[in-house]
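**Student:** Sequence and computational prediction follow.
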Amino acid sequence: MGEADEIMNKIKQNNTIPLTDTRKKTQGTAFSILGSISLSHLLNDMIQSLILAIYPLLQSEFTLNFIQIGMITLTYQVTASLLQPLIGLYTDKHPQPYSLPIGMGFTLSGLLLLAYADSFPVILLAAALVGTGSSVFHPESSRVARMASGGRLGLAQSLFQVSGNLGSAFGPLLAAIIIAPYGKGNVGWLSLAALLAIIILLQVSQWYKMQHHATSRHVSNTLPHPRFSKKMIIRSFIILLVLIFSKYFYSHQYQQLLHLLPDPEIRYFSAKCADSSLCIFVCCGLFFGLAFGMGGIGAAVLGYVADKTSIELVYKICAFLPLLGIFTLLLPNIENKNEKNSTIY
């Protein structure tokens, strides 16, 4: 009772729970919950990445044109991305612990519908359901990762981010192994991953509900934070949005270039291979595997740096990383068709 009274006195004085006390209260459960929500993030992003991975299969089975493929992408992106801030805005005011398994239920429904889709409108509906599941999952799962951090926000966010990157890498791989050789119907098997995520998220939601009730009786925020003016908050928020825009603008362009790269470059370098098609796929796998792998490692390393130093240093590091693109000047020139058979150094 003495320790509890001391904590309550500190809450009344500072309107915050001391960081050391918070860590003591969450130390026993933080990593188990963080591991569970990270695993769920892996499963969620693995399923999400399947939509793009099976585009060639959908195109050949339903003879889709580029406009229809664009409609699938638009439907998915609107529900998976643009809907997400609205859900986050609502759950900020009205936390919904059990929205996590409910969101994964949308994803499960979308997978099953996609597996048995027999027309283009049904594919659009399936993409919308999978996207909606992602929109419901991400805001609350990020909140859980923060609650389970015990104050180690950089570590928690990096683990959470790494799991998502791994899931995005596993999705196309599973599509190539499970779906491509046997047809679209095998998408249904991946619904087992969504079912597993629902089971995990039910346990996480129970913990989330208990934590929410425990903190709401005392204080709205469990971690101390400096107070800034409204003008400063708005300006900082705009700067962060610009950073996110610039990052994803060039990263998505980079992904498109990776799709184009195998055709002119990899075909040239794999031309002397006994099975050039195999070499092409191996090289493509190397590029994409390295891209996603570096994303995961980068998230972990930068999270550690943020915890040990400051988030400002991480921003500075990330701001200068695109300068590595200057090494593309060292790539060989393969546009000259007269030099196809010459040796390139």
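**Tutor:** Done, it's in.
**Student:** all contacts plus neighbour counts: C-alpha atoms, from now on.
**Tutor:** OK.
**Student:** Can you give me the neighbour number for Ile239?
**Tutor:** 12 (other CA atoms under 10 Å).
**Student:** Name all residues that make contact with it.
**Tutor:** Contact analysis of Ile239 by CA atoms under 8 Å, 6 or more residues apart in numbering lists nothing.
**Student:** Quick check: it vs Ala214, distance?
**Tutor:** 34 Å (CA to CA, to the nearest Å).
**Student:** Quick check: chain neighbours aside, which residue is closest to the residue most central in space within the chain?
**Tutor:** For the chain, Gly164 is the residue whose C-alpha lies nearest the centre (CA atoms, centre = their mean; 4.1 Å). Distances taken as CA to CA, 6 or more residues apart in numbering place Leu42 nearest to Gly164, at 4.7 Å, with adjacent residues excluded.
**Student:** One more: Val187?
**Tutor:** Per CA to CA, 6+ apart, closest to Val187 is Ala115, 5.1 Å.
**Student:** Is the one you found in contact with Ile179, as I believe?
**Tutor:** No: in this structure Ala115 lies outside contact range of Ile179 using CA atoms under 8 Å: 10.0 Å.
**Student:** Between those two, which contacts overlap?
**Tutor:** 185-187.
**Student:** Tell me how many other residues crowd Gly133.
**Tutor:** Should you count by other CA under 10 Å, Gly133 turns out to have 28 residues around it.
**Student:** Checking it next. Helix, strand or coil?
**Tutor:** Following DSSP: H, G, I helix; E, B strand; the rest coil, the label given to Gly133 is helix.
**Student:** could you list every residue that touches Ala100?
**Tutor:** Not quite, residue 100 is Leu, not Ala. 136-137, 140-141, 198, 201-202, 205.
**Student:** switch the cut-off to 7 Å
**Tutor:** Contacts for Leu100 were tallied using CA atoms under 7 Å, 6 or more residues apart in numbering; they are 136-137, 140, 201, 205.
**Student:** Comparison target below:
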Amino acid sequence: MNLALNRAHEVPVRRLGAKRELFFLSATHFLNDVMTTGIVPALLPLYKSTFHLSYLQAGLILFVSMITSSISQPLFGVITDKKPKSWFLPIGICLTGFGLTASGFASAYWLLLILIGISGIGSGIFHPEASRGAYMAAGTARGMAQAIFQVGGNFGQSVGVLLLPLFLIATGLRGLGWFSLATVVGLALVLSILPWYKQSLVQNEARKKTIKGRNHLAGLMLLTGVVILRSWTQIGVAGFLPFLYLHQGFSLKHGDLLTFIFLFAGAVGTLIGGRFSDRISRKWLLLVSMAITVPFAWILPHVHGVLSIIVLFLFGFFVLSSFAVTVVYGQMMFPKNIGLVSGLMVGFGIGAGGIGATMIGWLSDQFGVYTIFNFLAFLPLAAAALCLLLPSEKKLLQNQ
């Protein structure tokens, strides 16, 4: 209650600072994530059959993509925190698009891995600077701004799952050549906002010099733990849901459609959660979102038909309703290191989720996919427990 009053006194009206630029960044984020975390996992069957790969070799493609795109984001964040680089935006989206497009014409497996790595590096370069742009465009509505930016990426991931059955099965890998058009569109979007971006960087660097508070390392470590547990839950469901429904006798297309519903619900949750985070405590919103996720995670493998669709939608909605919240919360803990925080909350979280998916796959081999889905319910429960230890926003504001 006191926090809400403090916020009302601090900023009477929450308004976005640069709407056009923010929506352009979100659209570019959509295109970038379609071409990396969205479509690369879905392409594995095509890569496997084209290059006659083993399951291990196919898995290595996904590993290279995640390591280069997700794990590298905090590293690029540290680099750009010291000296922001506006040219990372066009370079990033171009490398992402080039790597994916060229992978459809690769003549050898080793060349395919290099091209996937180039695409991942482009994504790793793009994300920290694009997140900084969303931060500068936020005005006084920081939660809403991050939600608009993040929902572009989340929606891109969900659409990427659908591109295989709708498009690429018919065209084969050569159909990836059409993504050169997406790259051109993304490049045009970021070039159009570059003058605003450079001017905003000057203003933001001047503002950073006035920040006297200390970074809250323990809080950021706890928050990163919450993000990793949330990511394990999200990627565990998205990655293994088709196997669950195959086990129940449904087709792969049925599983892919339900996976899209789960991810689309997450995008909706991201947008609504970000909007509410500008009005209520981010700590408690994060705690409640994790706690509410638990029952839906637990009952998911035990329901069928329309009820399973409802449960899956609510599961996806609540588990990702805190996506933008964690980014803004982390920025409050490390106010001088926007790039690092964005890389940790978005990139490292997704990369850690991929590592968790490998562990979940091993456990599925040992105990069965039904057992794993029951196990997934404990991950958001552990995340909710960690949320109780997070510093309050009031304390963070006083520290600044």
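**Tutor:** Noted; the coordinates are in hand. Computed from a predicted structure; not experimentally measured.
**Student:** Now do the same for Ser180 of the second structure: its match in the first structure.
**Tutor:** Aligned counterpart of Ser180 of the second structure in the first structure: Ser191 (TM-score structural alignment).
**Student:** tell me the secondary structure for that match?
**Tutor:** helix.
**Student:** quick one: contacts of the one helix or strand Gln398 of the second structure maps to?
**Tutor:** Here Gln398 of the second structure sits within helix 393-399, counting by DSSP states H and E. Applying CA under 7 Å, 6+ apart, the contact partners of helix 393-399 of the second structure are 3, 213-214, 332-333.
**Student:** Check stretch 92-104 of the second structure too.
**Tutor:** 32, 35, 112, 115-116, 118-120, 122-123, 125-126, 173-174, 176-177, 179-180, 183, 186-187.
**Student:** can you tell me what part of the first structure it aligns to?
**Tutor:** Stretch 92-104 of the second structure maps onto residues 103-115 of the first structure, going by TM-score structural alignment.
**Student:** Now the matching stretch on the second structure. Mean distance?
**Tutor:** Compared with the second structure after fitting, stretch 103-115 of the first structure has a mean deviation of 1.5 Å; criterion: mean CA distance after the TM-score superposition for the first structure.
**Student:** Spit out the contact partners of the aligned residue in the second structure for Gly133 of the first structure.
**Tutor:** Under the alignment (TM-score structural alignment), Gly133 of the first structure pairs with Gly122 in the second structure. Gly122 of the second structure sits next to 92-93, 95-96 when contact means CA under 7 Å, 6+ apart.
**Student:** what's the answer for Ala127 of the first structure, then?
**Tutor:** Ala127 of the first structure sits next to 72, 75-76, 110 when contact means CA under 7 Å, 6+ apart.
**Student:** So which residues of the stretch 201-350 of the second structure form helices?
**Tutor:** Along the stretch 201-350 of the second structure, counting by DSSP state H, counting those that start in this stretch, helices occupy 217-247, 252-277, 282-299, 305-319, 323-333, 338-342, 349-367.
**Student:** Quick one: closest of those helices to Asp81 of the second structure.
**Tutor:** helix 338-342 (5.6 Å; CA to CA).
**Student:** what stretch of the first structure lies opposite that closest one in the alignment?
**Tutor:** Going by TM-score structural alignment: helix 338-342 of the second structure matches no residues.
**Student:** what's next to that helix, contact-wise?
**Tutor:** 74, 77-78, 80-81, 128-129, 131-132, 327, 330-331.
**Student:** What residues of it count as buried?
**Tutor:** Buried residues in helix 338-342 of the second structure, defined by neighbour count with 16 or more other CA atoms under 10 Å: 338-342.
**Student:** got CSV for those residues, with distance to Pro301 of the second structure too?
**Tutor:** CSV is the format used below for the buried residues of helix 338-342 of the second structure (distance: CA to CA, whole Å):
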residue, distance to Pro301 of the second structure
Ile338, 39
Gly339, 38
Leu340, 37
Val341, 35
Ser342, 33
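**Student:** between the residues you listed, which is nearest Ala385 of the second structure?
**Tutor:** Closest approach between the buried residues of helix 338-342 of the second structure and Ala385 of the second structure, by CA to CA: Val341, at 21.7 Å.
**Student:** returning to what we had before: what residues are up against whatever residue of the second structure lines up with the residue nearest to Gly164 of the first structure?
**Tutor:** Alignment note (TM-score structural alignment): Leu42 of the first structure maps to Phe30 of the second structure. Phe30 of the second structure sits next to 152-153, 155-156 when contact means CA under 7 Å, 6+ apart.
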